[in-house]
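Trainee: Below are the sequence and a predicted model; questions follow.
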Amino acid sequence: MSNRPTGTSPGRLKKRSEFLAVRRGEKRRGRLFLLEVLDRADDAPPRFGLTVTKKVGNAAVRNRIRRRLKEATRVHAGGDMSTGNDYVIVGRREVLAVPFDDLKRELSRRIRGAR
């Protein structure tokens, strides 16, 4: 039995051009991460990508941040993503300091568009 929410799971952004396209969209800033959202104006499943810059730390730190954000999206926030949207999550170091439940809640809240 999977922990995935019902419905289609979000796809992944893989190409640099896809990530750059999302930068033109809405930016939802937060303490833990920046969420960039682009409405593609189609009915395709949502897609998401993760970015963690070198400013955050070395490779091990960046990978830990990436893994926490990816898992929070998989088990909780992926179901909140709207069809026809692309999402890029830019992780910050503070992701490592908060409890996982708080991270899931904040990610879900940002994806739904709450301020």
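Mentor: Arrived safely. Numbering: from 1, shown residues only.

Trainee: CA atoms for contacts and neighbours, from now on please.
Mentor: Fine.

Trainee: What are the neighbouring residues in contact with the most centrally placed residue in the chain?
Mentor: What sits nearest the mean C-alpha location of the chain, by C-alpha atoms, centre = their mean, is residue 89, with 3.8 Å. Residue 89 is in contact with 33, 34, 35, 36, 48, 49, 50, 51, counting by C-alpha atoms under 8 Å, 6 or more residues apart in numbering.

Trainee: Okay, one more to line up with it:
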Amino acid sequence: MTPPEAPDHQTGTLPPAVLSCPEGTSLTVLKTRKDFLQAARAGRQGTSSMMVQARLRRDGETARGVRVGFTCSKKVGNAVARNRAKRRLREAARAVLPLHGLDGWDYVLIGRSTVTDKRDFAALKGDLVYALRKLHGKPDSSPK
């Protein structure tokens, strides 16, 4: 059996990057600049720990499913801080998007400086749920 990152010998292409989720659902990872730019032109919702950009894909685009991308600018910190922030965003997405993400949508999670890598993980997941509810127009169920 070949490792997942090995190219397909018949086509010479790499298989799509996929985040495996505990519920059996898989999230496809956005890799191309074009996909990130399309999400940047769509809806966005900021929270205290991240910015979430989301867009509904058109019918002619890629197969159904949830796709997600992650990014952190140098404002987040050095490479260690950026990588830690992205790892935490990946884990939050792995836990939240299968339950709250919608089929056919692309999401880009952007880390915030000095917050994403230090925020309590339960609060980080809560921020992502809040942002998804706002982006999809669902009422906020949190107590006032």
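Mentor: Structure's in. What do you need? No experiment lies behind these values; they were computed from the predicted model shown.

Trainee: any idea how far the closest residue to residue 98 of structure 2 other than its chain neighbours is from residue 18 of structure 2?
Mentor: If the residues on either side of it in the chain are set aside, residue 98 of structure 2 comes closest to residue 25, at 6.3 Å by C-alpha to C-alpha, 6 or more residues apart in numbering. To residue 18 of structure 2, residue 25 of structure 2 is 10 Å away according to C-alpha to C-alpha, to the nearest Å.

Trainee: And what about residue 54 of structure 2, helix, strand or coil?
Mentor: Of the three states, residue 54 of structure 2 takes strand under DSSP: H, G, I helix; E, B strand; the rest coil.

Trainee: Identify the residues contacting whichever strand or helix holds residue 73 of structure 1?
Mentor: Residue 73 of structure 1 is part of helix 59-75 when elements are defined by DSSP states H and E. Contacting residues not belonging to helix 59-75 of structure 1 are listed as 3-5, 50-54, 56, 91-93, 95-96, 100, 103-104, 107 [C-alpha under 8 Å, 6+ apart].

Trainee: quick one: which of these sit in strands?
Mentor: 50, 51, 91 (DSSP state E).

Trainee: With respect to residue 82 of structure 1, which of those is nearest?
Mentor: Closest approach between these and residue 82 of structure 1, by C-alpha to C-alpha: residue 50, at 17.2 Å.

Trainee: does the closest one really touch residue 36, like I thought?
Mentor: No. Applying C-alpha atoms under 8 Å, one finds residue 50 of structure 1 not in contact with residue 36, separated by 10.3 Å.

Trainee: what ranges do the helices span in structure 2?
Mentor: 33-40, 79-100, 121-135 (DSSP state H).
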